[in-house]
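Visitor: just coords:
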């Protein structure tokens, strides 16, 4: 039985501009066929085992011809696979999606189109240029600035005399010809014009001028594809409507190595500040199974006078087992609750319990010190945390009372993501990479490979705290910046402060 092909528009560049449906299809694809204009972070959204096929095309440099792309889509669908053809912008706006659809239909393959935000609208919006505006531009015209045969045979008289906005896609190479033809056919030379390069990405740049001088400015600024050319009075609104390029981390590319399930808060904070964030999970949280140790501890929960949690993961797994056995938070009424970190404290609060002990410094040494003030030899402590965690906390508590340590989860290397991660690291230049635990450091090295550590050259390495920094140093990674606060807020502040100095 044949599979189905989905022609999905990825939007102009910003990761968040893909549609909900498009992202859902991407996550379930058996095969991803993608081009150079789609955000490389989408590769990381694919499921383990997804076949990745790059078919990027630049001017005079085609990885694969359109005919070969068509045949590839057909072939993979006939293997019974779900295929996502991911395109920058919208598949039907100069994206050759129609050609692919016709080929598939002609060969008995079912397909579906998922529209995307075209750069002609979304890209301009990110540059502060509305494609229409009441009283200024009541029509819009999206034109290809590149023809297969090289001859740009457009209706120049008609284009020169419209009062709306003209947007040329793929037109940088023909910019001079476009401007000269419009002026020759009556377009006012003083008409505002702009070129937006790499729209809605951290590398976005915008130059403005007039129809008469925009070519000269393009040469001065070494403008290169992919770029949008916009001509019309709406360009004059940019000064009032620009927002994307004003944010403090605009232009910064940041790699997040945290587990995907935990990275959303950090990603969201950095993206709101203007950064382009690439998720490259170096860890995947996996429950310890079978969990006889945890099961036994929950069965005997009443004997514990203190429960210690060092991460949100430990909290999640513990309470899941508690509820599975038909118990709830009331079972913990006689025990003190201790936690490391604000996030762990918040996770405990979700279950209706406030942690009794949370040290100011989010490290094991500080928690051990605080617990030493309230525990005595008659206490019994349950320490629920990751397998392979630092021995220090248990060793210190063992000096005071009996401690039962239960491994509730482990941080493992994400399955089958190494190739995708290496591809992402080599596809663009990054400014920062963040490490939020020792596991993210060691697993990152395992994923990338010790022979490929040069990919870290040129980017600043950010650590969440001294323990992670120590691990990095032992693995040959020099940490450039260590957060003053050992949490997500601390990482964000560290990056903001460093970016502000440069």
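Guide: Alright, I've got the coordinates. No experiment lies behind these values; they were computed from the predicted model shown.
Visitor: C-alpha only now, for contacts and for neighbours.
Guide: Fine.
Visitor: Distance check, the residue lying closest to residue 70 once chain neighbours are set aside against residue 257.
Guide: Leaving aside its chain neighbours, residue 70 sits nearest to residue 100 (5.6 Å; criterion: Cα to Cα, 6 or more residues apart in numbering). Distance of residue 100 to residue 257, computed by Cα to Cα, to the nearest Å: 36 Å.
Visitor: same deal with residue 447?
Guide: For residue 447, the distance to residue 257 - Cα to Cα - is 11 Å.
Visitor: what residues are shared contacts of those two?
Guide: Common contacts of residue 447 and residue 257, defined by Cα atoms under 8 Å, 6 or more residues apart in numbering, comprise residue 282.
Visitor: Tell me the secondary structure of the residue nearest to residue 70, please.
Guide: helix (DSSP: H, G, I helix; E, B strand; the rest coil).
Visitor: Would you mind confirming that it is in contact with residue 72?
Guide: No - here residue 100 lies out of contact with residue 72, judged by Cα atoms under 8 Å, at a distance of 10.4 Å.
Visitor: Which one's more surrounded, those two?
Guide: Taking other Cα atoms under 10 Å, residue 100 and residue 72 do not tie; residue 100 has more neighbours (23 against 16).
Visitor: What strand or helix carries the one residue sitting closest to the centre of the chain?
Guide: In the chain, the residue lying closest to the centroid (Cα atoms, centre = their mean) is residue 278, at 3.8 Å. Here residue 278, judged by DSSP states H and E, is contained in strand 276-279.
Visitor: re earlier: now do the residue nearest to the centre of the chain against residue 439, distance only.
Guide: Distance from residue 278 to residue 439, by Cα to Cα: 18 Å.
Visitor: buried set for the helix or strand encompassing residue 495?
Guide: Assigned by DSSP H and E, residue 495 belongs to helix 488-501. Within helix 488-501, the residues that qualify as buried are 488, 490, 491, 492, 494, 495, counting by 16 or more other Cα atoms under 10 Å.
Visitor: how distant is that helix from the center of its chain?
Guide: Remark: helix 488-501 is offset 18 Å from the chain centroid, using Cα atoms, centre = their mean, to the nearest Å.
Visitor: that older thread, show me which of the buried residues of helix 488-501 is closest to residue 144.
Guide: Within the buried residues of helix 488-501, proximity to residue 144 (Cα to Cα) peaks at residue 495, which comes in at 40.0 Å.
Visitor: Quickly note the distance from that closest one to residue 394.
Guide: Going from residue 495 to residue 394 by Cα to Cα gives 33 Å.
Visitor: ok so, going back, what is the helix holding residue 495 packed up against?
Guide: For helix 488-501, the elements it packs on are helix 264-272, strand 460-463, strand 481-482, judged by 3 or more Cα pairs under 8 Å, 6 or more residues apart in numbering; DSSP states H and E.
Visitor: take a look at this one as well, against the first:
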């Protein structure tokens, strides 16, 4: 390493069992600053949305049974990038040191003199049973837990796991990566003394919106009558019976529903989180990329005297609200620059974006549309006043005309442009093409138009989603594009869109 060059560092990070909400705060912080992210197939792909936008994302896991890189090649990559001075995140499903080969990678880094850090993750051995309603221990039923792998190093002369001996132990058995050898493993457990009627659960895609849980007896599993599909966590023990009372995820109102979200990347993440909390399998497929415009010198001069030159600022979106107020604080650096200036906003989300700056919103129309905003003003309120209308380049052209008819002087500030989002970091588009979805949510006309440009059509046999619209303007755009709208939210907000989805999902259950 040349003199003065900084040495990098490698972080062996546990990605958790699948639910993005189970990623640790430390892991998320590291993803945000990493120069490289090497991830495997067991990492929830949604986690990649939190990676540094400039990071190089490299898949090093298995796909269609083939390994992208050998273990030694992965270790060499980690060493090489760290020697170049990079911050490297090695994102591994579950916990990196529990059957994750993180120990081997740590040894390789130590041998090369590379500093590294281990960030533990929630193992699927713990997370999947919890989401399936299976407590691994329970007073009076099981006081011990044994975790074993059903997939060992094929180069070893003999297996390390003595399944018959394991069958002689009390308590719960959790088996990872054992679906291909399930019948053989269960037969050995029977030989070790586990009762034939002992319950078995196979939890596939545990903790995610597509979680599946199948149950049988150990005898059925040993006979080959019962098959589990990878990736599954196998639980053997009497605690499985408690699922009848403790199964909670299947009770969530959107469990079993796959939902496509089409907003900007940041907005999709917020809405996706809410839908996951309701049990949905969410595919975040952003259609819009926000491109902020720099302020002109004349606009910066106006910001310094906003309170003197304007009576109202009109904000029509959360993005516009955030950009406008960031410009105010960046330029003026003081809340007092706003003086007695009043704010009007379209919708609760836009008002909430203003409130995050500790500012009150003076006008929010009952109907969350730009037309309703104009109608909420009386002529005597606006006649002779000056309005700053801050929004996107695609704003409703009728809105400034409506204010001018009321006698106001309107200055339009275009804060940002929108363009189609073509990236697919998380692989959500691929899943949609392969599996389809039950619902697709549209929160703006531009999202609808850009979705149409992507021309994503589910493959043969996959579900075609029903379209839900946030309001009349979006509905009209969808209809112009030839999209059948299954329903329009009665309240034209994200809350209303979620409520609309919940109502339709209940009817179809």
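Guide: Great, that's in hand. Just so you know, these numbers come straight off a predicted model, no measurement behind them.
Visitor: Translate the residue nearest to residue 70 of structure 1 into the numbering of structure 2.
Guide: Here residue 100 of structure 1 is matched to residue 105 in structure 2, going by TM-score structural alignment.
Visitor: you'd agree that match is up against residue 75?
Guide: Yes - contact criterion Cα under 8 Å: residue 105 of structure 2 and residue 75 qualify, at 5.8 Å.
Visitor: returning to what we had before: which ones are touching the residue nearest to the centre of structure 1?
Guide: Residues near residue 278 of structure 1 by Cα under 8 Å, 6+ apart: 41, 253, 254, 255, 256.
Visitor: Could you export those to a markdown table, including columns for neighbour count and distance to residue 421 of structure 1?
Guide: Listed next are the contacts of residue 278 of structure 1 as a markdown table, based on neighbours: other Cα atoms under 10 Å; distance: Cα to Cα, whole Å:
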| residue | neighbour count | distance to residue 421 of structure 1 |
| --- | --- | --- |
| 41 | 18 | 9 |
| 253 | 23 | 15 |
| 254 | 25 | 14 |
| 255 | 22 | 11 |
| 256 | 22 | 11 |
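Visitor: Residue 294 of structure 2 -> structure 1?
Guide: Residue 294 of structure 2 maps onto residue 289 in structure 1, by TM-score structural alignment.
Visitor: ok now do residue 30 of structure 1, which residues does it touch?
Guide: Contacts of residue 30 of structure 1 (Cα under 8 Å, 6+ apart): 47, 49, 50, 51, 81, 82, 83, 84.
Visitor: And the contacts of whichever strand in structure 2 runs longest?
Guide: The residue-count maximum for a strand in structure 2 (DSSP state E) belongs to strand 409-420. Residues outside strand 409-420 of structure 2 that contact it (Cα under 8 Å, 6+ apart): 287-295, 320, 323-324, 384-394, 400, 403-404, 450.
Visitor: buried set for it?
Guide: Taking 16+ other Cα under 10 Å as the criterion, strand 409-420 of structure 2 shows 409, 410, 413, 414, 415, 416, 418, 420 as buried.
Visitor: winner for burial among the helices and strands packed on helix 488-501 of structure 1?
Guide: Sort these by mean neighbour count, taking mean count of other Cα atoms under 10 Å, and strand 460-463 sits at the top with a mean of 23.
Visitor: what range in structure 2 matches it?
Guide: Using TM-score structural alignment, strand 460-463 of structure 1 pairs with 466-469 in structure 2.
Visitor: try stretch 112-121 of structure 1
Guide: Taking TM-score structural alignment, stretch 112-121 of structure 1 hits residues 117-126 over in structure 2.
Visitor: which position in structure 1 aligns with residue 17 of structure 2?
Guide: Residue 17 of structure 2 maps onto residue 12 in structure 1, by TM-score structural alignment.
Visitor: Can you get me a residue count around that match?
Guide: Residue 12 of structure 1: 30 neighbours (other Cα under 10 Å).
Visitor: list the contacts for it?
Guide: Residue 12 of structure 1 neighbours (Cα under 8 Å, 6+ apart): 37, 38, 88, 89, 117, 118, 119, 122, 123, 199, 200.
Visitor: again, only using 10 Å
Guide: Residue 12 of structure 1 sits next to 18, 37-39, 87-90, 116-124, 126, 198-201 when contact means Cα atoms under 10 Å, 6 or more residues apart in numbering.
Visitor: Equivalent analysis for residue 479 of structure 1, please.
Guide: 433-435, 460-463, 468-473.
Visitor: Residue 300 of structure 1 too?
Guide: Applying Cα under 10 Å, 6+ apart, the residues contacting residue 300 of structure 1 are residue 294.
Visitor: Can you show me the strands along the stretch 1-150 of structure 2?
Guide: For the stretch 1-150 of structure 2, the strands defined by DSSP state E, counting those that start in this stretch cover 9-14, 36-39, 56-59, 62-63, 66-67, 87-92, 116-119, 145-149.
Visitor: and the contacts of residue 479 of structure 1 as a markdown table, adding distance to residue 325 of structure 1?
Guide: Putting these into a markdown table (distance: Cα to Cα, whole Å) gives the following:
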| residue | distance to residue 325 of structure 1 |
| --- | --- |
| 433 | 41 |
| 434 | 38 |
| 435 | 36 |
| 460 | 47 |
| 461 | 43 |
| 462 | 41 |
| 463 | 38 |
| 468 | 36 |
| 469 | 39 |
| 470 | 40 |
| 471 | 38 |
| 472 | 40 |
| 473 | 43 |
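Visitor: Just give me the closest of those to residue 108 of structure 1.
Guide: Once Cα to Cα is applied, the member of the contacts of residue 479 of structure 1 that ends up nearest residue 108 of structure 1 is residue 433, at 46.0 Å.
Visitor: Mind reading off the mean deviation between the strand holding residue 278 of structure 1 and structure 2?
Guide: Compared with structure 2 after the fit, strand 276-279 of structure 1 shows a mean deviation of 3.7 Å (mean Cα distance after the TM-score superposition for structure 1).
Visitor: I am finished for the moment; much appreciated.
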